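>>> Okay, here's the prediction I keep looking at, along with the sequence it came from:
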Amino acid sequence: MTDMPLAQQQDVLANSRLPMEPASGRGRSHGTSSNEAFDRWFRYPAGFASDYVSLLLAQLDIARESLVVDPFAGSGVTGTSARNMNYSFFGIEAHPAIAELAALKLQAPPGDVSELVHAADHLVRVAERDSGSAARYLGNEAELTRRCFAPEVLTRLVSLRNLISDGKAGNWKGYAKWALLGTLRDVAAVRVGWPYQNPTKTRKARFSDPLVRFRQRIDWMATDLRSVDSTQHDGSALRVVHGDSTDSDSWAPLGHGVAHGCVSSPPYLNNFDYADATRLEMYFWGEIGSWAEMCRTVRSKMLTATTQQSSVGAATSASKSLEEYGDVAKRIDELREELKKERAERKRGKEYDRVLPDYFAAIGKVLKNLSTALTPGAPVVWLVGDSAPYGVYVDTPGIIAELAACVGLKLEDDRPLRRRGQRWAKNTTRHQVELSERLLLLRR
């Protein structure tokens, strides 16, 4: 079916029981929604919108109070949707900061939500009063941070950060931290859109006063927390762990044969650097002090999907480990040779041929761990796009389905959702291969 034009595929699958994505496309262009409850806390440029996750969960015939898993939990979109529908949830996320955010959304608040609002009001009053003292220390900030904000804005941001770091938000520190981190791009005076920051290009900040915007975000959090029934805040039933879903140890808290379904969106094979995407927030908070530290503590732990993560040694090792998958391993190796040839012709091309085996070897390990965690008959929905580096078409969803079959997951549906790459349609130097985002329905 993937040989058909995308429009024809959509016609063929129009009557499938799985829903197409919402016509509004909310939150689809750059990851999670900026409007939906909990999604709006921080718009991470990955995953899908919670309104679509809810549609998917409703179609999977999973009994209420069953356990849903997500090996690429991101900012917790599947988790919050599962909670709203009275499911238990277990997620694994490799990015330490984003795993922290996802866990924060699912945990029980430390008290009455009105306390969060009162704590924020106190932080704003003190930050407004003490911003002058914070200005003396701006020289200690990372260069990226200094370049992104007007000095008067940065002093207020730093003042808030220092107060929160010093514990002035009390038990609500995590919420205040993420309200502040979500404010950064709203008040930046340079282009800081997803996925890359470009501090050399100025822009008018969307919001002029970071304290006002911070308080607005706190109000969103309070509203969203109040919308959740207190009985849904069960720490034993709603969990996100920071870990590597290729490693069976990360699945150990879950156990074998206990999960009743999975809804997830793995990293796409499209050279998007999820670690670099959060550089501004991690530099500002002081969790990362250099690019080398970012690569060592964040990027190195994440599934290889970019040429920045690739190496000759890792690619060779991955190709060796893929041999257990038989014919699909041969298909991956043939694609690798095509990519290697294309790179050689360009002389300075990116090493997509190194990424390919490492990416699929990692996906194979995730699928193997997932299969072990699922109950017999459990459905698995993965949303993933194909790609065409240097015009070499890589049917990523199709290859994933073949890998899944090798570990006991049967393909039931392969549904195209939308065209991809239209943003660069007028770029004459780019390939003209038609790409799509697809939905895979697998079953244990």
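Thanks, I have the structure now.
>>> C-alpha only now, for contacts and for neighbours.
Fine.
>>> contact partners of the host helix or strand of Leu55?
In this assignment (DSSP states H and E), Leu55 forms part of helix 50-59. Residues outside helix 50-59 that contact it (C-alpha atoms under 8 Å, 6 or more residues apart in numbering): 17-19, 21-22, 32-33, 36, 39, 77-78, 80-82, 85, 263.
>>> Who wins on neighbours among those?
Counting neighbours by other C-alpha atoms under 10 Å, Thr78 leads those with 32 neighbours.
>>> how much space between that one and Val192?
26 Å (C-alpha to C-alpha, to the nearest Å).
>>> What of Arg226?
From Arg226 to Val192 the distance is 31 Å (C-alpha to C-alpha).
>>> quick one, which of those two is more surrounded?
Neighbours were counted for Arg226 and for Val192 using other C-alpha under 10 Å; Val192 has more, 21 against 14.
>>> So that one sits against Asp186, correct?
No. Using C-alpha atoms under 8 Å, Val192 is not in contact with Asp186; the gap is 9.1 Å.
>>> any idea how far stretch 36-51 is from the chain center?
Distance of stretch 36-51 from the chain centroid (C-alpha atoms, centre = their mean, to the nearest Å) equals 9 Å.
>>> and the comparison structure, right after this:
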Amino acid sequence: MTVDSMKSPAVADGFARRHPYGSWVEGHGDAALSSNVGSADLAFQRWFRFKEAYSPRLVAEILDGAGLPARRVIDPTGGSGTTALTCSFLGIDCDTVEVNPFLADVIEAKTRSYVTSELSEDMALVLGSPSTAVDISRLAAAPRTLIEPGVDGRWVFGSEVAARIMSLHDAIERHSRPQHRPLLKVLLGSILRDVSNVTVNGKGRKYRSGWERRTIRAADVNDKLREACKVAIHDIVRFGARTRGTVRVHRGDARTTIQTLPRADCAIFSPPYPNSFDYTDIYNLELWMLGYLSSPADNKALRLATMHSHVQLNRPARVPTFPSISLARTMEGMEGVRDRLWHRDIPAMLSSYFADLETMVLSLQERIDPGGAIAVVIGGSSYAGVEVDAPGILAELAASAGLPTVTRRKLRDMRLSAQQGGRHGLAEELVVLRA
């Protein structure tokens, strides 16, 4: 497989049109390829809504522009499962890695085959389960604001709502077939924010305006889950006969798990950006309420298995093996504004982030067949006026390691933080490397 050019737009042409992929993305819209806007309403993708995701069209363009159809793809940071799901529609096998156990279930749920009658039966058993008494104390190790009475009169879930969520989770474990549990947990997870007192975005969560006056009951939890189940069944029935590539979900730290994967023709992924967002915390509600976390130790272990993209956890700093002039200049710039940084560990985080990214790319170099592609969607960040050109630094590190850049394509301008003016000034790019 060779990578000579990126065709744009390519989705309506080539091999993509000859698969059920075409009907799946029909009416998708013209939003930015790196944005989930529009694609969030596609079948399967709408089961759990993500803000941080790229479009299936981008995956198809990368594959179509690679010259020859791929047989196997690697996505080392699975996230919302866009790469895996798109490959599934295109009849391409995909090995994807995801460290967050809830997101790993999201990917499995979207890419599995289902017997509709059996799935409907399990959904009915779960929805019809009685609101049995549950031991809320099993969430004693969770953040104290999670369940009413919370802290200082603030809580995320009312006690009645929390009890019903936990009861439904227990019913999924007791009454559903093992192959249906990831999907049912994902659907239950998809309604948690709607029945909570908070909203969640890339920077964490905040309380809704007037949340104290909202009344959410156990019956509302059931109603919302029933609607989510209907949507899922509709999508499964509509696309149940699609061409299906085999998707394997590997749960673990991408920095080490990549080395265990089978060889592939190309890699397509988007790592967390070096923007100080704690992506574990963003899914805090789902991780605690659905039993993925049971102790602070679990939470810490999960955070330690993620890339150094934030400063919320103290851990040893790392330095890339190969040189990058842009990274060296960035680190010099950080030293010059150290007294203005909102956290003293930001320089160490940035150095460690690019060391992690280098580790992942070098591991992919060993897994991708010669002439294949490593396609990375990556965006920059800015601290105290010092911009971090993540796409450029990646390209320089890769070149130093013997991986030339085939394509650098700007996808969109991202907005700076409000503290830095809020203007659009950070480039998000597709960087394609030749293996």
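Here it is on my side, so go on. The shown structure was predicted, so the numbers you read here are calculated from the model rather than taken from an experiment.
>>> quick one: buried residues of the helix holding Leu55 of the first structure?
Within helix 50-59 of the first structure, the residues scored as buried using 16 or more other C-alpha atoms under 10 Å are Ser50, Asp51, Tyr52, Val53, Ser54, Leu55, Leu56, Leu57.
>>> List the contacts of the closest residue to Asp395 of the first structure other than its chain neighbours.
Nearest in space to Asp395 of the first structure, with sequence neighbours left out and distances taken as C-alpha to C-alpha, 6 or more residues apart in numbering, is Asp386 at 5.2 Å. By C-alpha under 8 Å, 6+ apart, the contact list for Asp386 of the first structure reads Tyr268, Leu269, Tyr393, Val394, Asp395, Thr396, Pro397, Leu435, Ser436, Glu437, Arg438.
>>> and if you look at Tyr353 of the second structure?
Tyr353 of the second structure touches Pro274, Met307, His308, Ser309, Arg318, counting by C-alpha under 8 Å, 6+ apart.
>>> Distance-wise, check Asp186 of the first structure relative to Lys204 of the first structure.
Asp186 of the first structure is 10 Å from Lys204 of the first structure, by C-alpha to C-alpha.
>>> Have a look at these two and say which one is more surrounded.
Comparing Asp186 of the first structure with Lys204 by other C-alpha under 10 Å, the one with more neighbours is Asp186, at 18 against 11.
>>> So that one is in contact with Asp209, correct?
No. Applying C-alpha under 8 Å as the test, Asp186 of the first structure and Asp209 come out as separate, 9.6 Å apart.
>>> mind checking the end-to-end distance for stretch 101-121 of the first structure?
Stretch 101-121 of the first structure: ends 22 Å apart by C-alpha to C-alpha.
>>> Tell me which residues of it come out buried.
So, applying 16+ other C-alpha under 10 Å, buried residues of stretch 101-121 of the first structure: 101-109, 113, 115-117, 119-121.
>>> Now tell me what touches that stretch from outside.
Counting by C-alpha under 8 Å, 6+ apart, residues outside stretch 101-121 of the first structure touching it are 38, 73-77, 79-80, 168-172, 174-176, 178, 215, 218-219, 222, 225-226, 230, 233-235, 238-241.
>>> And for stretch 316-326 of the first structure?
Ala329, Lys330, Asp333, Pro357, Asp358, Phe360, Ala361, Leu403, Cys406.
>>> which residues are in contact with the helix or strand where the second one lies?
When elements are assigned from DSSP H and E, Lys330 of the first structure belongs to helix 327-346. With C-alpha under 8 Å, 6+ apart as the contact definition, helix 327-346 of the first structure has outside contacts at 319, 322-323, 349-354, 356-357, 389-390, 392, 394, 399, 402-403.
>>> same thing but at 10 Å, please
315, 319-323, 347, 349-357, 360-361, 388-394, 398-403, 406 (C-alpha atoms under 10 Å, 6 or more residues apart in numbering).
>>> In the first structure, what residue spans correspond to strands?
For the first structure, the strands defined by DSSP state E occupy 67-70, 88-93, 190-191, 198-202, 238-242, 261-264, 379-385, 410-420, 435-443.
>>> Can you state the residues of the second structure onto which the last one aligns?
This means strand 435-443 of the first structure. Mapped onto the second structure using TM-score structural alignment, strand 435-443 of the first structure spans residues 426-434.
>>> For that stretch, give me the average deviation versus the first structure.
Mean deviation of stretch 426-434 of the second structure from its aligned counterpart in the first structure after superposition (mean C-alpha distance after the TM-score superposition for the first structure): 1.5 Å.
>>> Give me the aligned partner of Trp251 of the first structure over in the second structure.
In the second structure, Trp251 of the first structure lands on Gln259 (TM-score structural alignment).
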